[in-house]
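Peer 1: Quick one: sequence plus predicted model below, questions after.
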Amino acid sequence: MNQQESQNTVEPAAIQPSRRRGVIIATTSVLAVGALVAGAWGAGAWSDAAPVEKEETAKNSVIQEHLDGLVDLGFPAALASFTNPDGEHEDYVAGVGNLTTDEPVPVDGEVRMGSNTKTFTSVAVLQLVEDGQLALDEPIDTYLPGVVTGDGVDGTRITVRHLLQQMSGLPEYADEIAMDFEKVQSVYTSPRDLLDIALSKPAGFAAGERWEYSNTNYLVLGLLIERVAERPLFEAITERIIEPLGLEHTYFPTVGEKTLRGEHPSGYHINSDGDFYDVSALDPSWGWAAGQIVASPSDLNEFTRAVLDGRLLGEEMTTEMQKTVPAEEGLWPGAGYGLGLQSYPLSCGGVIWGHGGDIHGFQTRNGVASDGTAFTVAVTALPWAFIAEEDEPRMMDTYRAVTDAVDAAFCED
């Protein structure tokens, strides 16, 4: 499928509340602009850019207005970073960083990135392909013999590409965990135990038949990386991606690590009594290769830029990453899903590339344009933490308000 074909305009299917709650690590992800090719921006242009002092401009006002609007909708806080093509970034905050102490929102603070982790995992897999240790269209059973098997699940027919592109038919594991978050908030769950949860269910469809988001795909890819690289996943991602890019506020939490390391706003969810409570401290093991990474908005901008400018992958793998299929369950009409990367057409024309992520306490949406402009916005609760489940219109409008902030950052002056 070429890029022109991938820029379809598929209307998103309605996502039922139970479905939204079940797949917390964002299926409703997003985004970024233009036809990108490896090396198009020039890797040498991205050196140690420091934040710049904001001058009052129309663009600044647009971004701040959207962040203030998100707080008005009910999010405790919102923070964002806008990175210029030369790599300098401007940072924005709104709301309150901690509802108990009234502490301010830390500028460019660290947040849990949820499903943005999938892009990191995908890059690590594609690097192993470039190293000759994996093949995209080889069955997963070649590398993990006998591991991916179950009712309708056949690892000899599911390829690495199927997993990366969410086309394997593997059943979801995260729904059970998401529905009883208070119980699992401080519980460590191993990747193999998570896979057992998934494989206790039948396959959704035959591999390659269609697209359907499942965090289990990236759980298996994490196991694949560990088997082939012969190192733990956190180390592989740190040494292959985070350290080479100098991302000082990005990390893959180690086993048992529950608290956020750096300055961060508190993330909030609802308890069994229906009250807001601070969920900043949690064991993210259930997210693992699908949703465990912590980063600041500006770091996520820089990572996403690097995914597409040749710093992390060569031209062939970058091209493969951008071959998309319709992502019909997205909140953004016209979204396409590549290999751990999503495309989305902007209201003003062009396409942005990124992913987005939801995890208890935090939601992020992001994108990068063809000239290297990048934007990330984060809010410190999921909409269904403060909106009644039966209020479907308001729920969907609030989800869209976060994606609208991304579109506005690129399209409004």
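Peer 2: Yep, that arrived. Residues are numbered from 1 along each chain as shown.

Peer 1: going forward, measure contacts between C-alpha atoms and count neighbours the same way
Peer 2: Noted.

Peer 1: outside of stretch 131-148, which residues touch it?
Peer 2: 125, 128-129, 154-161, 199, 224, 227-228 (CA atoms under 8 Å, 6 or more residues apart in numbering).

Peer 1: Can I get the buried part of the residues you listed as one PyMOL selection?
Peer 2: Filtering the contacts of stretch 131-148 down to the buried ones (16 or more other CA atoms under 10 Å) takes a single PyMOL command:
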select buried, resi 125+128+154+155+156+157+158+159+160+161+199+224
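
Peer 1: out of the contacts of stretch 131-148, who's nearest residue 171?
Peer 2: residue 199 (6.9 Å; CA to CA).

Peer 1: Neighbours of residue 392, how many?
Peer 2: Using other CA atoms under 10 Å, residue 392 is surrounded by 15 other residues.

Peer 1: for the residue positioned nearest the centre of the chain, what are its contacts?
Peer 2: Geometric centre of the chain, nearest residue: residue 116, 2.0 Å, by CA atoms, centre = their mean. By CA under 8 Å, 6+ apart, the residues touching residue 116 are 291, 293, 354, 355, 356, 357.

Peer 1: follow-up on the earlier one: so which of the contacts of stretch 131-148 are in strands?
Peer 2: Among those, the members falling in strands are residue 154 (criterion: DSSP state E).

Peer 1: where does residue 354 land in three-state SS?
Peer 2: strand (DSSP: H, G, I helix; E, B strand; the rest coil).

Peer 1: wait, it sits on residue 366?
Peer 2: Yes: using CA atoms under 8 Å, residue 354 is in contact with residue 366, at 5.8 Å.

Peer 1: Comparison target, given below:
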Amino acid sequence: MRCFLRRALTRATPLLLGLLLCVAAAPPAAAAAPADRYAAIDAYVRDRMEATRTPGLSYAVVGPEGPVHQRSWGEDGRGERVTADTPFLWGSVAKPVTATAVMTLVQDGRLDLDDPVVDHLPAFRFGGPAHAGKVTVRHLLEQTSGMPESATFEVADCYDADCPAPAERLAALDRIEPTGPPGAAYAYTSANYLVLTAVVEAVTHRPFTQYVRQAVLSPAGMDTAITDKASAREQHLPPGHQMLWGRPAAVADEMDDHGAGYGYLGGTLTDLADFASLQLRGGKTTDGDRVLTPASTRLMRTEGTLTAEGGDSPTRTGYGLGWRVGGLKAPLRNAVWHTGATPGYSAMLFLIPERNVALVLQQNLYGLLQDESVMQVGFGAARILADGRQPTDDPAASLYYWAVWSSTALAALLLLSTGRAALLVKHGPLEPASRKGVLARTAGWCAVGAVPLLLLVPLAHYGDVLGLLRWIPDAVTALCVAAVAGGTTIVLRLAHAIRTMRRPLGPRSLSGDRHEPAEGGAG
């Protein structure tokens, strides 16, 4: 996720100097009264909800002992008021939870970070036996296995009742070309964490959902966490919202039953806050037991490095073991964080080490084309929490509106052109038409009809159209309609042109094209 946080330093020199002196004289935690800061976050979040038309949102400022400030607004997908007990899905915020579960196995000696994946999953053949044999558990956690981003669409987001288990999805990775040798390149993909899910199941001989609940969720106090369809029904998870032609609609109610390891994990605001508190306590539970050792906690928050070539200095990836590390502008330069989304839901978790505080936020709206505008609420709120300054860069969802309305307009145009072309094939032009005119119009409409087909090609490169339809329902629907109408237009126009070319020239045609009347209608 991209972040657009910029400083606003526009004060006159004397005022700026005075402000700097005041800041230098006061301890960092006293830069603003907590009540004022929380009020500022509340106001900012409400403004962003209105700007993005988010139906429901819940957030909390969290300390080591739990929430110190929390608010919930709006409605869920059933029209009920959102509270701290309303369940949401968290998307990729599941990844630090999965990484925590993996580290418990490492601490117990049942798994090693440098174990080759094939030692636990012999069927893992991504990139061929030579490449797969070099991929380690650490590579999966750090997103440096060589799997490209598009691998997500091959193994994730399966909603059918008979979806295969994680280990049974590995074969879909065999046909994917690696981005490079393991450890040589960073590429974020949920496929890495789907494979990790299979590794955990192979090591523990238990379903991942059972192990993560026993090893992480229950010790952290996350008793109402959602890990599969059964727990989603038990917690009455409402559908999430996606934009349909500019209006939020509660249409996203599907879940990958084996997806808790990479994205289909969820729960209440209290559950998410409990996980943040566990992390602020360095992996220690409220009872004094340890889920993570201090060494594991530090390691998870350390950026990975890529394999150096030719003696060059190693390149840092900005990703640790399940956490994004830094990569943001001040005052979040040292933040440890993650964002996540499923169709209809989004969530964010920021750990701010300087203040030993965290911010968790979840909302029931998400679509790929609204990513920047929807996710900005978390980045902006975290910045206010960190230094009290209001964000100055809040992106609008202009990309979404441009994409959905332009694709819809194209679909409408091509549907009309299809009707016109069908009439030409059936009845011919209203008036005699020149061959040059017919060819020119045929070429023009074929070019227009090819536009949606050409647009679908790069989209299909990232996954099947059905998968994209789940994430961008309105724009992809319009584009598919436009593609069908465009293809039909091309076929009908070519048929009309061929029939016209085969027709004998009449006396009017012999007199020259420039005196021919234009083809009737819109053409």
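Peer 2: Yes, it's here. These numbers come from a predicted model, not from an experiment.

Peer 1: Let's see if you can find the most crowded of the contacts of residue 116 of structure 1.
Peer 2: residue 354 (32 neighbours).

Peer 1: any idea how far that residue is from residue 162 of structure 1?
Peer 2: According to CA to CA, to the nearest Å, residue 354 of structure 1 stands 19 Å off from residue 162 of structure 1.

Peer 1: likewise residue 292 of structure 1?
Peer 2: 22 Å.

Peer 1: got it, and residue 171 of structure 1?
Peer 2: To residue 162 of structure 1, residue 171 of structure 1 is 13 Å away according to CA to CA.

Peer 1: picking that back up, could I get the contacts of residue 116 of structure 1 as TSV with distance to residue 175 of structure 1?
Peer 2: Formatted as TSV, the contacts of residue 116 of structure 1 follow (distance: CA to CA, whole Å):
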residue	distance to residue 175 of structure 1
291	14
293	19
354	24
355	20
356	18
357	15
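
Peer 1: ok so, going back, just give me the closest of the contacts of stretch 131-148 of structure 1 to residue 71 of structure 1.
Peer 2: residue 125 (37.5 Å).

Peer 1: Counterpart of that closest one over in structure 2?
Peer 2: Matched to structure 2 by TM-score structural alignment, residue 125 of structure 1 sits across from residue 102.

Peer 1: Is that match in contact with residue 200, as I believe?
Peer 2: Yes: judged on CA under 8 Å, residue 102 of structure 2 makes contact with residue 200 at a distance of 6.9 Å.

Peer 1: which stretches of structure 2 form strands?
Peer 2: Taking DSSP E as the criterion, structure 2 contains strands spanning 56-63, 66-74, 88-89, 240-244, 247-252, 266-267, 324-325, 336-342, 345-352, 357-363.

Peer 1: The fifth one vs strand 240-244, what angle?
Peer 2: Computed with axes from the mean of the first three to the mean of the last three CA atoms, to 10 degrees, the direction of strand 247-252 of structure 2 lies at 130 degrees from that of strand 240-244.

Peer 1: cool, and the first one?
Peer 2: With the same axes, to 10 degrees as the basis, strand 56-63 of structure 2 and strand 240-244 are set at 130 degrees to each other.

Peer 1: Check which helices and strands strand 56-63 of structure 2 sits against.
Peer 2: On a contact count with 3 or more CA pairs under 8 Å, 6 or more residues apart in numbering; DSSP states H and E, strand 56-63 of structure 2 meets strand 66-74, helix 269-280, strand 357-363.

Peer 1: Run through who's touching it.
Peer 2: Outside strand 56-63 of structure 2, the residues within contact range by CA under 8 Å, 6+ apart are 49, 67-76, 82-84, 269, 273, 276-277, 280, 356-365.

Peer 1: matching residues in structure 1 for it?
Peer 2: Residues 77-84 of structure 1 are matched to strand 56-63 of structure 2 when aligned by TM-score structural alignment.

Peer 1: what distance separates that stretch from the centre of its chain?
Peer 2: Centroid displacement of stretch 77-84 of structure 1 relative to its chain, using CA atoms, centre = their mean, to the nearest Å, is 16 Å.

Peer 1: quick one: buried residues of that stretch?
Peer 2: 77, 78, 79, 80, 81, 82, 83.

Peer 1: Quickly name whichever of the residues you listed is closest to residue 346 of structure 1.
Peer 2: residue 82 (16.3 Å).

Peer 1: Excluding residues flanking it in the chain, which one is nearest that closest one?
Peer 2: Once flanking residues are discounted, residue 82 of structure 1 sits nearest to residue 375: 4.6 Å by CA to CA, 6 or more residues apart in numbering.

Peer 1: corresponding residue for the one you found in structure 2?
Peer 2: Per TM-score structural alignment, residue 375 of structure 1 is aligned with residue 359.
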